[in-house]
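Enquirer: sharing a sequence plus its predicted fold:
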Amino acid sequence: MTSRPVPVNKILRQDEERAALVESYLHDHDMIPPSPEVSEVSDSDIGIKDRYDSIDYLSFVLIGIAMLWPWNCFLSAAAYFQERFKSSQFLRDNFQSCIMTTSTITATIAMIVLSYQQKHAKYTSRVWMALVMNIINFFILALTSIVGGSWAITPYFLYLLVSVFFSALATSLSQNGAFAISNLFVPVYTQGIMVGQAIAGVLPSIAQILSVVSVENSRRNEDDNGKETTSASSFVYFLTACGITAVSLLFFLKFYRTHRAVINLAGLVLGDGNEMQQPTRRHVPLLVLFRKLHYLAFAVFYTFGVTMMFPVFASNIVSVNYDDGASAPSSWLRPNVYIPFAFLIWNMGDLIGRVICGYPQYVIRSPSVLAVASIARTIFIPLFFLCNISGSGAVISSDGFYMFLQLWFGITNGYISSCGMMGSESFVEEDEKEAAGGFMGLALNLGLAAGSLCSFILVGIIQ
C-alpha cells in the first residue's frame, strides 16, 4: 500500500522558513489582497480548511441555489410553457424532454471539457463567470415574457432552447468550480451546495403556484387581458432568478476575498531548492479518479438518471379528484396548480434528504451500499404508472398516494446524491480533491443526460 503524499500546507506548517517563503511569494504576486484579515499567511490561514464557518457555509448554500434555480425555473414553469405551446400538440407533449435533453447534453459536454482542463484551472473564475451569465440570460428571458407574447411558436421554442443552452453552460461552470473549491474545505461545505440546489427547487415551485393563483381571476376575462396578466406574472417569476443569482455572486466574492490565499495555495508546488513555482495543478486522469470513485460515481450517475423520469410523470399526472370545468376556479386540484404542487412536494423531499446528510451519523459511507441504494430507486418508475397519467385513470385512485411517491422519490434522490458527492474527498489523495470534485460533477451530469434521453422513451410510452 502506497503512503499518502504529504500535502503542501502540512509541509509549510512544519517549516517556518518555507512558510515565510510562501508569504513572500504571495505578496510579490499580488495573491493576497491588502486587507488586515488576510495580510499574511499564518498557520491558521493554511489550516482554515479544517474549520467550519456559518457565513462560509451560507455562501456555498447560495451558490447551490443559484446553480439550479434557473434549471428549476424551466421545470416548474411546465404549465406556463404548456399554455405557450398549446397550438402545437408535438411541442406541448415534447417541450419538457427537449428542455431536459438540451440542458443535460450541453452540461455533460461542458463538464467533460472542464474535467480535462485541470492543470491551470481557475475554479473561482468559473464560478463568478457562471453567475454573471445566468443574471444576463434570465433577465432577457424575463423581458421576452412581456415583449415576446406575439412571437410565433417555433421562434419562441428555438429561443427557449438557446436560453436553456446558456443556462446549462453556466450551471456546468459553477458546478465544476464550486465542487472543486468546496473539496478544499470541510465536507459539510459540499453538503451546503447540495442543500442549496434543493432549496432552488422548492422556492421556484412555490413562486409558480403563487403566480398561477394570482392570475386565476384573469381567466374569466378576455384572452388578451389574461395574456397580459400572465406575461406580467412570468416576468416577475423569471426575474427572481436574476435577483437570487446576484445575491449569490456578492456572497461568493466575499468568500473568495476572505480565503483567497488558501484557495490559491492549492495551485502552488515546491520546486527544487525550495522555490515556489508558478501556480499549477497536477493533472489527474479521469481513469485514475474512476478507479478510486467508481461506486460513488455510479451511485450519483444512476440516481440522477432515474430522477430524470420525474419531470415527465409530474407534468402528465393529474388529480383523480378533478373534473375539468366542475371544480371551483380557486381549487388547487386544477392541473396548472396541481403540477407545480407535485414539483414542490418532490423538491421538499429532495431538500429533506440533503439536510439529513448534514448530520454525520446518518451518512452512508460505504460506496457499494450507495450504489445498491441507487439501483433500488428504480422501483419508483413502475409505481408512478399506478397513478392518473393524463387523466386516463389510476390503478390506485388517490392523490395522497401520488404525493407520497413524489416525497420519497425526492428524499432518496437528495440523500443518496449528497452522500455520494460528500464522500468523494475521503477516497482520493490531498492533491486530487479538486479534480475529484469536478469528476463527481461530471458523473452527476452524465446521469442527467442519460435520464433525459430515456425520458423521450417514457413520453412515447405515456402518450
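Expert: Nice, thanks for sending it over. None of these values were measured; they are calculated from a predicted model.

Enquirer: only C-alpha atoms from now on, for both contacts and neighbour counts.
Expert: Will do.

Enquirer: not counting its own residues, what contacts stretch 444-461?
Expert: 93-94, 97, 100-101, 104-105, 107-108, 111, 297, 300-309, 312 (Cα atoms under 8 Å, 6 or more residues apart in numbering).

Enquirer: below is an additional structure, to be compared with the one above:
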Amino acid sequence: MKVREGAPEDRGWLVAIIFFILGIGTLLPWNFFMTASMYFNERLSTAEGSNTSEWSNGTVTPRKDYYFNNWMTLLSQLPLLLFTFLNSFLYQRISEKVRIAGSLVFILICFLFTAILVKIPMDQDRFFYVTMATIWFINSFGAVLQGSLFGLVGLLPQKYSSVFMSGQGLAGTFAALAMIFAIASKADKEAAALGYFITPCVGTIITLLSYMLLPRLDFARYYLKKDKSSCYEVETANQLLDRDLSADENGKRNGSLSNDPPPNTDENKQAFVTLEHGSTCDKKLSVMEVFKKIWVMAFCVTFVFTVTLSVFPAVTVDVKTAYGKKWEPYFISVCCFLIFNVMDWIGRSVTSFVCWPPKESRVFPALVVSRVIFIPLLMMCNVQERSNFPVLFHNDAAFAALMIVFSVSSGYCVCLSMSYAPQFVEPKDGETAGALMTFFLALGLSLGAALSFPLRAVV
C-alpha cells in the first residue's frame, strides 16, 4: 500500500517511531525471559532457601532433571500457535483496544509477578509449575498482541510494516547483549535476576504508552479510521438515493411526477460520486477468501521460520570454539545469539529501503526455499557431541560467516513476506491478512521447534 493522496504528513516520523517501539514491545519481554534461563536453572538446582550451587560457564545442572528448556520451548510455542489461530477469527468480535492494551497489561502483570518471585523462597516443584504457567500466559497474551499489531500495521503503507518488523528484530539484540553482560557481571545472581524482570516491565509500560498516543496523531487516524468514515459516506449516499427513488415512485403513483431528473443538489452530487467511484465499506472478505489471496506469502513466512528454528538455537548452541578458554564462555553468546539477532535486525531493516524480488515474482518463493541449504551447512559446523555428520567447518570464522548469511536472509525474507501480504488485499481486509500471517508465522516457529529435536539427534 502506498501513501494515499491527501493523507496527512507523518510529522517527525512519529507514527513510524511508535510502531518501531511496538515492534520491540511485542518480543522484548519474551526475549528477556529467555535470557534468564540461567536464573531458572539456578532456582531448580538448589533446595528451598539454599544458595550453595555455582554457575559454571553460564550453565547449571539441576539436581532433579526438569527438562526446563524443553518444556519452556513447548509451552511457549503451543499457546503462541493456538491463540494466534484464534485471533485470526475472533479479532472482529473483540475491539482492537481491548486486545492490544489488555494484552500489554496482562504481560506486565506476569512479569511483575515473576520479579516478585525472585525474593520469595519456594520449593523446586512448585516453582517449576508456577514458572511454566507464567510462560503459558505470557505467550498467550503475546500471541494476541502480535497478531493484533500485525493487523493494525497492515492498514498503513508498506514501509511501516518494515519498521515494525525491524523493531521486533532489535528486541532480540537487546536480549543477546543482556546475556553477555550477565556472563561478564560479577553482581549477585539474585540482583541480576531481579534486574532481568524489571527491565521488560519498563519496556512494556513504554509500549503501552506509545500505543495510547497513536490515536492522537492525524496520520494514524487517517489510515486507521478511514474505513469507518468511508462507511458513513456510502451509507449517507445510499439513504439519499433511496429517498429520491421513493419520491419518484410516489410521484408516479399520483401521476404528478414528470420525467425530469432529480434535483441537482450538492447532496445528490456527492451521493452519485461516492457510488460511482466505489467505497472501502464493501463487505469484508472471509478468512478463507483472504487466505486464497495471500497463501504464497503465508507459505513463505512459514517456511522461513521452519528452516530458521530447526537449527537455531537447538543445533547452533552446541557449536564449540576452536580457541582458548577465555573466549569459550563468550563464544556462543557472541557468534550465535548476538550475530543472529543483529544481522536478523539488519535484514529486516533493509526492507525499508529495498524490496526485491517484487511480490508477484516467483523468484521470492524460490529464494525462501533455497534457505534449506543452511540446515546441513550448520549441522556440519563443530557441533559437539556428535555421532553421524562429519565436521566440515572447524574454524570459528566459518561458523560466524554462516550465521551472518543465515540470519540476514531470515530477517529479510520474513519481513518481505509480512510486508507484502496486506498488499494482495483491499485495505478493508488488511487486518485479516495481518492476523492470518501472524498465525502462519507462529506455525513456522512451531514446526521449526519440532524439527529441531530429530535434527539435533541426527548430528
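Expert: Yep, that arrived. Computed from a predicted structure; not experimentally measured.

Enquirer: related to what we said a few turns ago, which ones among the contacts of stretch 444-461 of structure 1 lie within helices?
Expert: Mapping these onto helices (DSSP state H) picks out 93-94, 97, 100-101, 104-105, 107-108, 111, 297, 300-307, 312.

Enquirer: residues contacting residue 370 of structure 1?
Expert: By Cα under 8 Å, 6+ apart, residue 370 of structure 1 lies in contact with 295, 296, 299, 364, 416, 419, 420.

Enquirer: ok, longest helix in structure 1?
Expert: Counting by DSSP H, the longest helix found in structure 1 is helix 223-265.

Enquirer: state the distance from the residue positioned nearest the centre of structure 2 to residue 83 of structure 2.
Expert: Centroid-nearest residue in structure 2, with Cα atoms, centre = their mean: residue 146, separated by 5.1 Å. Using Cα to Cα, to the nearest Å, residue 146 of structure 2 is found at 10 Å from residue 83 of structure 2.

Enquirer: same check on residue 33 of structure 2?
Expert: Separation of residue 33 of structure 2 from residue 83 of structure 2 (Cα to Cα): 19 Å.

Enquirer: quick one: neighbours of residue 147 of structure 1, just the number.
Expert: Residues contacting residue 147 of structure 1 under the criterion other Cα atoms under 10 Å number 11.

Enquirer: counterpart of it over in structure 2?
Expert: By TM-score structural alignment, residue 147 of structure 1 lines up with residue 120 in structure 2.

Enquirer: mind checking the SS state of its match?
Expert: With DSSP: H, G, I helix; E, B strand; the rest coil as the basis, residue 120 of structure 2 sits in coil.

Enquirer: so how far is residue 72 of structure 2 from it?
Expert: From residue 120 of structure 2 over to residue 72 of structure 2 (counting by Cα to Cα), the distance is 21 Å.

Enquirer: for the residue in structure 1 that residue 443 of structure 2 lines up against, helix, strand, or coil?
Expert: Counting by TM-score structural alignment, residue 443 of structure 2 corresponds to residue 446 in structure 1. Put simply, residue 446 of structure 1 is helix when judged by three-state DSSP.

Enquirer: ok, residue 446 of structure 1 to residue 143 of structure 1 distance?
Expert: Residue 446 of structure 1 is 32 Å from residue 143 of structure 1, where distance means Cα to Cα.

Enquirer: please name the nearest non-neighbouring residue to the alignment partner in structure 1 of residue 203 of structure 2.
Expert: Aligned counterpart of residue 203 of structure 2 in structure 1: residue 244 (TM-score structural alignment). Excluding its sequence neighbours, the residue lying closest to residue 244 of structure 1 (Cα to Cα, 6 or more residues apart in numbering) is residue 66, at 6.3 Å.

Enquirer: the one you found pairs with which position in structure 2?
Expert: Aligned by TM-score structural alignment, residue 66 of structure 1 pairs with residue 25 of structure 2.

Enquirer: next up, the contacts around that match.
Expert: So residue 25 of structure 2 contacts 168, 171, 203, 204, 207 (Cα under 8 Å, 6+ apart).

Enquirer: mind doing that once more with 10 Å?
Expert: 19, 104, 142, 145-146, 167-168, 171, 200, 203-208, 210 (Cα atoms under 10 Å, 6 or more residues apart in numbering).

Enquirer: filter these to the buried ones?
Expert: The neighbour count (16 or more other Cα atoms under 10 Å) marks 19, 104, 142, 145-146, 167-168, 171, 200, 203-208, 210 as buried among the contacts of residue 25 of structure 2.

Enquirer: which one of the residues you listed is nearest to residue 182 of structure 2?
Expert: Nearest to residue 182 of structure 2 among these is residue 200, at 15.5 Å by Cα to Cα.

Enquirer: and for the residue nearest to the closest one when sequence neighbours are not counted, the neighbour number?
Expert: Leaving out its chain neighbours, the residue that sits closest to residue 200 of structure 2 by Cα to Cα, 6+ apart is residue 29, at 5.0 Å. Using other Cα under 10 Å, residue 29 of structure 2 has 28 other residues around it.

Enquirer: any chance you could map the strands in the stretch 251-400 of structure 1?
Expert: Using DSSP state E, counting those that start in this stretch, the stretch 251-400 of structure 1 contains no strands.

Enquirer: what ranges do the helices span in it?
Expert: 286-307, 310-316, 335-356, 367-376, 380-384, 399-423 (DSSP state H, counting those that start in this stretch).

Enquirer: ok, which of the ones you listed comes nearest residue 179 of structure 1?
Expert: Comparison of the helices of the stretch 251-400 of structure 1 against residue 179 of structure 1 by Cα to Cα identifies helix 399-423 as nearest, at 8.7 Å.

Enquirer: which part of structure 2 lines up with that closest one?
Expert: Using TM-score structural alignment, helix 399-423 of structure 1 pairs with 396-420 in structure 2.

Enquirer: any chance of the contacts of residue 370 of structure 1 in TSV, with neighbour count and distance to residue 322 of structure 1 too?
Expert: Output for the contacts of residue 370 of structure 1, formatted as TSV (neighbours: other Cα atoms under 10 Å; distance: Cα to Cα, whole Å):
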residue	neighbour count	distance to residue 322 of structure 1
295	19	44
296	28	42
299	29	38
364	17	41
416	27	34
419	29	39
420	28	40
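
Enquirer: residue in structure 1 paired with residue 268 of structure 2?
Expert: So residue 268 of structure 2 corresponds to nothing, using TM-score structural alignment.
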